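**Q** what shape does this take:
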Amino acid sequence: MPFTSRYLIILTILLMLVSVVNIADKELLAPVAEVVRAELGMSDTQLGAIRSAVFLAALVSQLFWGPLSDRWVRKNVITLGAIIWSALTWLTAFVGNFPQLLSARASMSFAEGCFNPSSFALITDSAPKEKHGLLIGLMSLTYPVGTAAALIVASAIGTAQWRQPFVIFGIIGIALGVLVFFIVREPPRGGMAEYGGKFSLDAMRRVWTTPSALLGFALDTAQATINWSLAFWAPIYFTRYRIAPNADAAALALLPAILGFVLGALIGGIAIDRLRQRTERAPAIVALIAMIGGLGAAFITFNLFEMTSVMLAGFVLGLVGYMAMPAVNLVFFAVVPPETKASTIATSNVILNLVIAIISFLIGVVSDAAELRVAFGGVVLAMFAVGIGASLALLRTLPRDIARQRELIEARVKRD
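**A** I've put the predicted structure just below:
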């Protein structure tokens, strides 16, 4: 029996709140990084190492959480992970040196890895297919909202009191994890508009032989590297180049870009839903527009040094560039077997976390050796170029792979 509209609204709001806390916990260090670096006596290389450890731990976590999400009750996976990562976030408030901070952030990130594979598969399995673009757009906007929550809370409390936000978000996350356990209902795998099978290695091999899925991995890696790099390094960049007068102002200066991210996620999801009524290439078209527009906006942003101009350019960068976010998961869900949704997202997370871990460390090293603008700006521009290439290729492969997936579902229906 389909879930009621009332339940779907409650489910969406609850998962969005959990996602906001998930992202905020990961980004709590960004607005206070300069203060923490000074207090704990760290270098940019060590900051980069912490950022790398976060994404390496997230990478390893997907090897555990992804298959578990395809085999176990997904709401229980989210509940367990949320309570663990929130407790570790709370413990971060008590670190006293670089090794302790590294360990706390890495272990928190491992536990956070439960959320994406479980939540995106669960919410799309609970709702009609024609609403998937909107739902994924809503879930996608929690990334910038979570980042904004971290920036605003840290700035409101004051970066000098950098430990308090870790306690606040830790307590909130534990409470939300308990709510997930009591409110969320587990939908059938494959959802309302598809015919799901049982997870198997053969099904995952099909994912790895689907060109559009591989291109989706590339697009996901490009957009994620851009967004996570902006979230962590932009406040440091604003302070270092005197675009903002202090760390608190630097954290708040990122808010226009985050507002752009929120609007971009919504616009991207809605645009794909409407465009998909006319063409199966809709996710690729929206992603291509986002990547081309984002490249131009990023080039302009890194050549401005006055705060108002940078904030305006950052808003445009967020608005246009983040339209690609909903496209990624819609590509995956259109071309992979329904029973591999969580594992497909986990696979993509493994790839992007490895890339981000390496790049985060390299940004720190290059920043110490040369300057932050070269390292940070170069990475953002290069990743937009990768996204353009992946989107162009998807225009060619997506219709064929969607047809192949449709044949699989029809064969299952006839067989049973």
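**Q** use CA for all of it now, contacts and neighbours both
**A** Fine.
**Q** report the buried residues of stretch 221-235.
**A** For stretch 221-235, the neighbour count (16 or more other Cα atoms under 10 Å) marks 221-235 as buried.
**Q** and for stretch 167-177?
**A** Buried residues in stretch 167-177 (16+ other Cα under 10 Å): 167, 169-170, 172-177.
**Q** and for stretch 304-314?
**A** Those would be 307, 310-311, 313-314, for stretch 304-314 by 16+ other Cα under 10 Å.
**Q** before we move on, back to that, out of the buried residues of stretch 167-177, which is nearest to residue 259?
**A** residue 169 (21.1 Å; Cα to Cα).
**Q** mind putting the buried residues of stretch 167-177 in a markdown table, distance to residue 161 and secondary structure included?
**A** Formatted as a markdown table, these follow (distance: Cα to Cα, whole Å; DSSP: H, G, I helix; E, B strand; the rest coil):
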| residue | distance to residue 161 | secondary structure |
| --- | --- | --- |
| 167 | 11 | helix |
| 169 | 14 | helix |
| 170 | 16 | helix |
| 172 | 19 | helix |
| 173 | 20 | helix |
| 174 | 22 | helix |
| 175 | 23 | helix |
| 176 | 25 | helix |
| 177 | 26 | helix |
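**Q** compare with the first, here's sequence two:
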Amino acid sequence: MDTPSPTPVVRSESGSSDSEPRPVSGRYAWSVFALAFGLMLTDFIDRQIIVATFPLLKSEWGLSDTQLGALVSAVAVTVAIGALPFALVADRWSRTKCIALMGTVWSLAAMACAVAGSYTQMLAARAAIGLGEAGYGPAGGALTAGLFPQRRRATMVGALQAAGPLGVVLGVSLGGLMVPSLGWRLTLAVFAAPGLILALLFLRVREGRAPGAAPAAAPGESPARERGAVAELFRSRTAVAAYLGGATQLVVLSTLYTWLPSYLTRTHGYTSARAGAVTAVAVIASAAGTVVLGYAADRAAAVRARRKLTLPAGLALLALTLLTSAFAWVPAGPLQLGLIVAGAFTVAAAVGPVPAVVMDVVDPKVRATALGMVTLIQNLFGLAVGPLLTGWLSDALGIADALALMPLFCAVAAAALWTASRSYERELRVEGGSDAPLPAAL
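**A** Have a look, this model is predicted:
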């Protein structure tokens, strides 16, 4: 789609379009957001639908829980490996073209999963999905951040990230319904095509910025050398602590997404469809938490900036209490399921604020690179750890004990987020990249 920008495109003397992103209308910003949301939705369907096939893969290939968990963790590992390099490319080349390319790669890899002839081939195809996803998150997040004003950034980034849980819902619930009748191969193949179509549509998107926002360096200008850009990402104490807090919170969230269906089928005797439906409710709750609690963090920060981090820190401790109680002490029944759903809602509290805070304290020229670092750390030390560690604990202790232990990571997340809040107000940048800090009370 073409940009309905109120500012005409400026052309250089050579006749080429000026590469500086221009102010865009709110309507266009929302249309690009909708496209980015849809692509991330298909991303997480492709990523998570494998969970619905666990019982058949375990039976057909004789896999352990550790091997099953590795099929999920492999995606997170390759996302982590590719996130920063692809983010650097996005900041210097074109965020929209990176999104189109990455979406095409992971959609083709998802199709390869459907025709895998062995566990090794499946693991390699799953890793390729992660390689494609690695460039999408940073580029998509930076593109979205530039289209909306700073005061709404945590809300919009959280809303974009909510496509992840919703994709998980569709992957788990639809997968649970389709696998018994279609088999795991056809089920995996069905969802590859929509991602490919949406990825190609991004070739028609033009980058822009929110009206009134100061221009940042456009992709292709190479405003900072790679070494300096990476150093900038670790210069901020706030960013470093936020990286850790966001990652450890995702250890718990990824555990729920991956192993709750297996827990319900093994310990409660649920069918795959019913387990998928219950898990879908928990995932929807986490998606709601991503948006609602991201908005709450923005509102809290309007009174005192550091509350953008202290609020999710407190909610991490609440999630620890809810989930530990559910899996360790409360017997099976409605109360247990209610605690799991409430825990899923609160454990998502940091999903929106963490990347928003990181973008608030780094140079605007390296925002996509900063999101690449967020993606790297959250995937390598969060999303990759949860499924694999839980699978290992399940093989050793049983799945119920494994799920009772994993919420302890919420305590680490709370400590890291509180630490980040102590320096956030001092390091906070005003829109446009000024080094002058904002006042503590906004």
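**Q** residue in structure 1 matching residue 425 of structure 2?
**A** Using TM-score structural alignment as the criterion, the counterpart of residue 425 of structure 2 in structure 1 is residue 399.
**Q** just the element for the closest residue to that match other than its chain neighbours, please.
**A** In space, and not counting its chain neighbours, residue 399 of structure 1 is closest to residue 280: 6.0 Å by Cα to Cα, 6 or more residues apart in numbering. In the assignment (DSSP states H and E), residue 280 of structure 1 maps to no helix and no strand.
**Q** can you count the residues close to residue 280 of structure 1?
**A** Residue 280 of structure 1 has 19 neighbouring residues, counting by other Cα atoms under 10 Å.
**Q** any idea what it aligns with in structure 2?
**A** Under TM-score structural alignment, residue 280 of structure 1 pairs with residue 305 in structure 2.
**Q** so how far is residue 332 of structure 2 from residue 264 of structure 2?
**A** 10 Å (Cα to Cα, to the nearest Å).
**Q** against structure 2, where does the helix or strand in which residue 105 of structure 1 is found fall?
**A** Using DSSP H and E, residue 105 of structure 1 sits in helix 98-112. Per the alignment by TM-score structural alignment, helix 98-112 of structure 1 matches residues 119-133 in structure 2.
**Q** on average, how far is that stretch from the matching bit in structure 1?
**A** Its matched residues in structure 1 lie on average 1.0 Å from stretch 119-133 of structure 2 after superposition (mean Cα distance after the TM-score superposition for structure 1).
**Q** check stretch 32-46 of structure 2 too.
**A** Relative to structure 1, stretch 32-46 of structure 2 is 0.9 Å off (mean Cα distance after the TM-score superposition for structure 1).
**Q** buried set for that stretch?
**A** Here stretch 32-46 of structure 2 shows 32-33, 35-46 as buried, counting by 16+ other Cα under 10 Å.
**Q** could you do stretch 275-282 of structure 1 as well?
**A** 280-282.
**Q** need those in TSV (columns: distance to residue 93 of structure 1).
**A** TSV is the format used below for those (distance: Cα to Cα, whole Å):
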residue	distance to residue 93 of structure 1
280	48
281	47
282	45
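**Q** the longest helix seen in structure 1 - contacts with which helices or strands?
**A** As assigned by DSSP state H, the longest helix anywhere in structure 1 is helix 372-415. For helix 372-415 of structure 1, the elements it packs on are helix 211-240, helix 282-301, helix 324-335, helix 341-369, judged by 3 or more Cα pairs under 8 Å, 6 or more residues apart in numbering; DSSP states H and E.
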